[in-house]
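Engineer: prediction below, plus the sequence it came from.
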Amino acid sequence: MQDVNHCISKALVERYGKNTLFVLEDLTGVRQATEKVSVNHRYEMVSWAFYDLRQKIEYKARKHQAKVIAVDPTYTSQTCPKCGHTEKANRNKKTHTFCCKTCQYTTNDDRVGAMNLQQKGIEYIVEVTTNA
């Protein structure tokens, strides 16, 4: 897993490089949440070294003059990136789909999470540049 995390972090930072803002979910405590996963799926859900990957991305980003922020992951894959409606029923974990109960926007649930992280990154940049 160490090698996988090294390769992923290196590829990300080298591809996007200087002046990039990497927005990661703060997955502190994720192991406790995933411990409830059934035994058949436990390895895939619990074994990934989230903290190690984050540390490697942060270290490599500093070396390449990039920045990493960790944001609260709450509702990132339940919030519609189009209309902002948040509801647990928007996301179907079994089919990995997202369908907003308000505006009917439909896509992959991981894509919705990524879109919401991008929005949090934009909000961070606006805040930093406004307060500078």
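Structural biologist: Looks like it arrived, so ask away.
Engineer: from here on, just use CA atoms for contacts and neighbour counts.
Structural biologist: Noted.
Engineer: correct me, but A70 touches E25?
Structural biologist: Yes. Counting by C-alpha atoms under 8 Å, A70 does reach E25; the two are 5.2 Å apart.
Engineer: do a quick rundown of the helices in the protein.
Structural biologist: With helices called from DSSP state H, the chain shows them at 2-16, 30-34, 42-46, 50-63, 109-130.
Engineer: what's the closest of these to K88?
Structural biologist: Minimum separation from K88 across the helices of the chain (C-alpha to C-alpha) falls at helix 109-130, 11.6 Å.
Engineer: T74: which of the helices of the chain is closest?
Structural biologist: Between T74 and the helices of the chain, the tightest spacing by C-alpha to C-alpha is seen for helix 109-130, at 10.1 Å.
Engineer: correct me, but D26 touches T74?
Structural biologist: No. Contact criterion C-alpha under 8 Å: D26 and T74 do not qualify, at 9.5 Å.
Engineer: and the two? Which one has more around it.
Structural biologist: Counted by other C-alpha atoms under 10 Å, D26 and T74 do not tie: D26 has more neighbours, with 16 against 11.
Engineer: so what's that one up against?
Structural biologist: Residues near D26 by C-alpha atoms under 8 Å, 6 or more residues apart in numbering: 70-73.
Engineer: for comparison:
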Amino acid sequence: KQLAQRENRWMTDVNHRLAKTLVSIYGSRTLFALEDLTNVTFNTDDLPKALRSSHRSWAFFQLELFLTYKAATVQSKVLKISPAFTSQRCPQCGLIEKTNRHHETHEYHCCRCQYRSNDDRLGAMNIKLLGEEWLRGVKRPQIKKVTATG
């Protein structure tokens, strides 16, 4: 229990520092686009039952809360982006193909245009593109499914 409390305090401190650093580096009137991780869960089978619910994705939610209130103090905004297809869409040609992402190697390789990238980087690039759409006036930006045949 003491170890869990120490870890919680450490993670809270990390989230505060990260949010503060982001806001101080990017300043006022900045749009922070974050993937909406509501209801995202991680494998907690190795934890005791009493700790499973508290170790789901609280750190991400807490970071979002800290960033939201710190951003508001400098007239910045946090936008939650739907995670649908963000790690499956090619930023070059727009193809969405689940098999292009290789979880084991954390690579993305587009079968249409041969674009290659780290899969986390690819997700971040797509989230950035959706944030830019929001800035251009799209109320709820999201990736629309485009397949190899369409």
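Structural biologist: Structure's in. What do you need? What you see is a predicted model; the values in this text were computed from it and never measured.
Engineer: which residue in the first structure lines up with G123 of the second structure?
Structural biologist: In the first structure, G123 of the second structure lines up with G113, judged by TM-score structural alignment.
Engineer: once you drop chain neighbours, what's closest to its match?
Structural biologist: For G113 of the first structure, ignoring the flanking residues on the chain, the nearest one in space by C-alpha to C-alpha, 6 or more residues apart in numbering is S77 at 4.4 Å.
Engineer: how close does the one you found sit to M45 of the first structure?
Structural biologist: Per C-alpha to C-alpha, to the nearest Å, S77 of the first structure is found 17 Å from M45 of the first structure.
Engineer: and R91 of the first structure, by the same measure?
Structural biologist: 18 Å.
Engineer: so how far is T34 of the first structure from the aligned partner of S82 of the second structure in the first structure?
Structural biologist: S82 of the second structure maps onto D72 of the first structure when the alignment is built from TM-score structural alignment. According to C-alpha to C-alpha, D72 of the first structure and T34 of the first structure sit 17 Å apart.
Engineer: what does M45 of the first structure give?
Structural biologist: 6 Å.
Engineer: which of those two has more neighbours?
Structural biologist: Each of M45 of the first structure and T34 has its neighbours counted (other C-alpha under 10 Å); M45 has more, 17 against 14.
Engineer: which residues does the closest residue in space to K128 of the second structure that isn't next to it in sequence contact?
Structural biologist: Of all residues not flanking K128 of the second structure in the chain, A33 sits nearest, at 6.7 Å (C-alpha to C-alpha, 6+ apart). Counting by C-alpha under 8 Å, 6+ apart, A33 of the second structure touches 78-81, 127-128, 131.
Engineer: the equivalent of V23 of the second structure over in the first structure: neighbour count?
Structural biologist: For V23 of the second structure, the aligned residue in the first structure is V13 (criterion: TM-score structural alignment). Per other C-alpha under 10 Å, the neighbour tally for V13 of the first structure reads 24.
Engineer: dead centre of the second structure: give me the residue that sits there.
Structural biologist: For the second structure, the residue sitting closest to the mean C-alpha position, by C-alpha atoms, centre = their mean, is E35 at 3.4 Å.
Engineer: would you check that that one makes contact with F85?
Structural biologist: No. With contacts counted by C-alpha under 8 Å, E35 of the second structure stays clear of F85, the gap being 11.2 Å.
Engineer: fine by me, we can end here.
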